[in-house]
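# only geometry, no sequence info:
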C-alpha cells in the first residue's frame, strides 16, 4: 500500500483519475434484469441480473470500479505505480481495464488453473499474470509482489465489503430493486448470490436492512470452499475463522480456501453448499433456457434459486426470487464446456443432468447442506 502525504500534483492526478472513472461509468448503461421461467413452481417469478453485459463482462466490473475509487479517495494510488491483485480471473480482468484507463501497470496473481480465456482477457486489457500453484498462496504472493515492485496491493478480499457504497450509488442491490418496481412481486422474497470476496452478499444484506425490505439473502457456496463451514460455525455460536483448504474452488470466481475479511456472516440469512456437479448441471440448464452460455457461478446460484422457490411453493406462497448472471460461459470453453474436463474431474454429466431435471419437476434437491433460516 502506498503511503505519504499527497502533494498538489498528486491531488491533481487523483482528481483527474476519479473524473475518468466517473466518465466511464456515465458511458455505460445499467445491466438487464432477465425473467427466467421456472415451470414447476407456478406463482414464483425468477429473474437473473445480467452482469455479463458490463464492459469487462462480469459482476466484478462493479467491484473493480469501487475498489479503484476507494483507493484513490484514500490516497493509496500514485501515478505510474503498479496495481497488484489476487484473483481467480474476473476481478483481474475488470481491474486491468480500470488500471489501463488510468495508465497504471497491472499484475494479476492467480491460480495456475485459471481458464485460458480469462488470462487472454487480462492480457487484452494490458495486464500481466503471475501464477501460483496453491490457491491459498495468492494473498502472500500478492503482498510480496507489491513490496518488490513498489506497487499497491488492491486486496479485494479485505476491501470489497467497505469499498462499495451499500446505501446507494448504483450498487447492485439498488439497481435490482429499481428494476423490480413494476413487476408483479416488486420486493423479492429472496436474493440469491454466491460468495467470493463476500462483498456482493454483504452489500445485498446491508441494503435490504437499511431500506427495511423483508427480502432475505441466500448465499450458495460451491463444493470446495470454507465459507459455508464458517457460516455454519457462526450460526452455532462457535465461529472458526481459521478454516483453510489446500485446494481452490472448481467453480471459478466463487468459494474460498480461507475465510476472507469481506465475508460478513451476519449479512446473510441462509447458506447452501452445492456439489459442483449439480452447479454445472444448473449452468447447462440456464444456458439452454437463455440460448447462450453462462458461467459456473451462475449455475451454483441457480441451485439456490430452486431451493428458495421450492420452499416458497411448499409454504403456499407466491413471490419473486432474484439471482445474478455473473459472467459469460465463453470464458470457460476449456473447462465447463469441454467434455474432457468433466472426465478429468470425475464428474458424471448424465447423472447430474438427470438429478437436476427431476428437481425442476419437484423432486427434492439431494446432496445439499443448508445452514441458517431458509
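In hand now; what should we look at? These numbers come from a predicted model, not from an experiment. Numbering: from 1, shown residues only.
# CA atoms for contacts and neighbours, from now on please.
Will do.
# ranges for the helices of this structure?
8-26, 60-73, 90-102, 116-124, 138-149, 156-163, 172-179, 199-211, 227-235, 276-290, 296-314, 339-345, 349-360 (DSSP state H).
# Give me the angle between the fourth one and helix 90-102.
What it means is helix 116-124. Orientation of helix 116-124 against helix 90-102 (axes from the mean of the first three to the mean of the last three C-alpha atoms, to 10 degrees) gives an angle of 10 degrees.
# The structure to be compared is supplied as follows:
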C-alpha cells in the first residue's frame, strides 16, 4: 500500500477511532464512516470512494482489518448532495458508482445464502483457484448474473483445455428488497418508480430485521449494478448493491440517551407536574383550556405505563388503548392581526397583517369574489 495513502488512512483512523471503539464494544465487526470524514482527510480519496467504490472499500477494509487485528466491513454514509438521486433518475451512467437514494420498502424477502465464489480444480495442471461469480470480479463483467458458470480459462496455468471440477463453494447471506419512491418525491401525474436493492453479509444480520420491514422508509447508500437474467438478454435491469442502509425515522431502541438527558428526565419526573409540562411543550403557540386536554391526550398516547402486580397476584398491564377524536382543523385558524411575510414583484419584503392583506386582495379582485351564503370566497385559480 502506498505510503502517502497509509498516512491519509492513519489520519482518517484518528478521526473515527471513537466511533470504531464504540462499535467494537457492541460486538460488531462493522465500521461506519461518514463520507465527510474521508473528504476532510483527502478529497481524491473521497472521490475514489464515489467513483470506484468496490476497489476503494477493499483498500479501506484491508487497512482497518490490519489496524484492528480482526476482519471488518466498512460502510459509508452521508454522501454529498449531488450523489442523492431519485429512484426514477438512476441511469446507466451511474453503474459502478456510489449513490444515495430514499424510498419505502414494499417487499422484503427472507435472508438466503447465495454462492459468490466457487473453487475449481483444473485436471490438466492440477491447480486450484477461486472463481468469483460476481462482486469482486465485476471488472471483467459489467453485470451480475445469479448463475453458477464454470470458468473458461484456468487462473493458475492460463489454459482453457481440460476439465474444471468444483471443489468448494463460498456463500454469503443475502436479502432482496423492493423499494419504491415515497409520495413526497412524486410529481403530479407520475407513478412511483421501484428498484431492487440487495443486502449482503452484516446488512442481513438479525439486528437489522427491524430496518427492513415492509412499509419502512429507508435511506440507501449503494453501488448501482446491471443485472442480466440470461446471456442472450440485451436489456439489463438496474439494481442497487447496498453499502449502508438506515431508517429515516429512528426506532425507539436506536435512540441514545446521554447522561445529561438522563439527568433532565429524572429531574422532570420529580416535578410532580410532568403531564402538564410535557403537554405545554407541544405546539406552545396553540393555547387554551380546550387545547390542553388534546395535548394531554397526545402525551398519554405517546407513552406507556408500568406493569403492576396486585396483592392477589393478578397482573395489570401498563399500556392502555386510547382513541383521540377531534377536528382535524384544530389550531389552524389565525386572527386578522396575525402578521405574514409578503414578497412583491420587485422582490421587496413586507410584513403585514393577514386581514389587511386579504381585504386588499378582495378590493383589487372584486369581479372574482363569489358569495356563498354569508361568506365571501375569493377565486384566484388563474393566478
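That came in fine, so what should we check first? Fair warning: this is a prediction, and the values are worked out from it, not measured in the lab.
# Could you get me the TM-score between them?
TM-score of the superposed chains, computed with TM-score structural alignment, normalised by the length of the first structure, equals 0.23; 151 aligned residues with a C-alpha RMSD of 7.1 Å.
# ok, back up a step: to residue 49 of the first structure, which of the helices of the first structure lies closest?
helix 172-179 (7.3 Å; C-alpha to C-alpha).
# Longest helix in the second structure, please.
Longest helix in the second structure, counting by DSSP H: helix 3-25.
# Show me what secondary structure element comes after that one.
strand 30-34 (DSSP states H and E).
# Identify each buried residue in that next one, please.
Under the neighbour-count criterion of 16 or more other C-alpha atoms under 10 Å, strand 30-34 of the second structure has 30-33 buried.
# and it, what other elements does it pack with?
Judged by 3 or more C-alpha pairs under 8 Å, 6 or more residues apart in numbering; DSSP states H and E, strand 30-34 of the second structure is in contact with helix 3-25, strand 73-77.
# hmm, 6 Å instead?
strand 73-77 (3 or more C-alpha pairs under 6 Å, 6 or more residues apart in numbering; DSSP states H and E).
# orientation of the strand it packs on relative to strand 30-34 in degrees?
Using the same axes, to 10 degrees: strand 73-77 of the second structure against strand 30-34 is 30 degrees.
# Go ahead and name everything in contact with strand 73-77 of the second structure.
If you take C-alpha atoms under 6 Å, 6 or more residues apart in numbering as the criterion, strand 73-77 of the second structure is touched by 30-35, 61, 243-244.
# repeat that with 7 Å
Here strand 73-77 of the second structure makes contact (C-alpha atoms under 7 Å, 6 or more residues apart in numbering) with 29-35, 57, 60-61, 221, 243-244.
# What residues of it count as buried?
Within strand 73-77 of the second structure, the residues that qualify as buried by neighbour count (16+ other C-alpha under 10 Å) are 73-77.
# what does stretch 11-25 of the first structure give?
Of the residues in stretch 11-25 of the first structure, 11, 13-14, 17-18, 21 count as buried by neighbour count, 16+ other C-alpha under 10 Å.
# ok, how many other residues are close to residue 149 of the first structure?
By other C-alpha atoms under 10 Å, 12 other residues sit near residue 149 of the first structure.
# Can you give me the distance of it to residue 85 of the first structure?
Relative to residue 85 of the first structure, residue 149 of the first structure is positioned 13 Å away (C-alpha to C-alpha, to the nearest Å).
# List the buried residues in stretch 20-27 of the second structure.
Buried-residue list, stretch 20-27 of the second structure, by 16+ other C-alpha under 10 Å: residue 20.
# Residues in contact with that stretch: which ones?
residue 31.
# which one of the buried residues of strand 30-34 of the second structure sits closest to residue 267 of the second structure?
Of all these, residue 267 of the second structure sits closest to residue 32, with 34.5 Å by C-alpha to C-alpha.
# Residue 245 of the second structure versus the residue nearest to that closest one when sequence neighbours are not counted, what's the distance?
Using C-alpha to C-alpha, 6 or more residues apart in numbering and skipping the chain neighbours, the partner closest in space to residue 32 of the second structure is residue 75 (4.7 Å). Taking C-alpha to C-alpha as the measure, residue 75 of the second structure and residue 245 of the second structure are separated by 9 Å.
# And residue 77 of the second structure, by the same measure?
Counting by C-alpha to C-alpha, the gap from residue 77 of the second structure to residue 245 of the second structure is 8 Å.
# Common neighbours of the two, please.
By C-alpha under 7 Å, 6+ apart, the residues touching both residue 77 of the second structure and residue 245 are residue 221.
# just to revisit the earlier point, mind picking the one among the buried residues of strand 73-77 of the second structure that's closest to residue 363 of the second structure?
residue 77 (54.3 Å).
# What separation is there between residue 372 of the first structure and residue 218 of the first structure?
9 Å.
# same deal with residue 322 of the first structure?
For residue 322 of the first structure relative to residue 218 of the first structure (C-alpha to C-alpha), the value is 10 Å.
# okay, and the common contacts of the two?
In terms of C-alpha under 7 Å, 6+ apart, residue 322 of the first structure and residue 218 are both contacted by the residues 190-192.
# Of these, which is the nearest to residue 156 of the first structure?
residue 192 (20.9 Å).
# Contact partners for that closest one?
Residue 192 of the first structure touches 217-219, 301, 304-305, 322-323, counting by C-alpha under 7 Å, 6+ apart.
# Please check those residues and keep the buried ones.
Using 16+ other C-alpha under 10 Å, the buried ones in the contacts of residue 192 of the first structure are 217-219, 301, 304-305, 322-323.
# and which of these is nearest to residue 35 of the first structure?
Looking across those and measuring by C-alpha to C-alpha, the closest to residue 35 of the first structure is residue 322, at 9.1 Å.
# pretty sure that closest one contacts residue 190?
Yes - using C-alpha atoms under 7 Å, residue 322 of the first structure makes contact with residue 190 at a distance of 6.4 Å.
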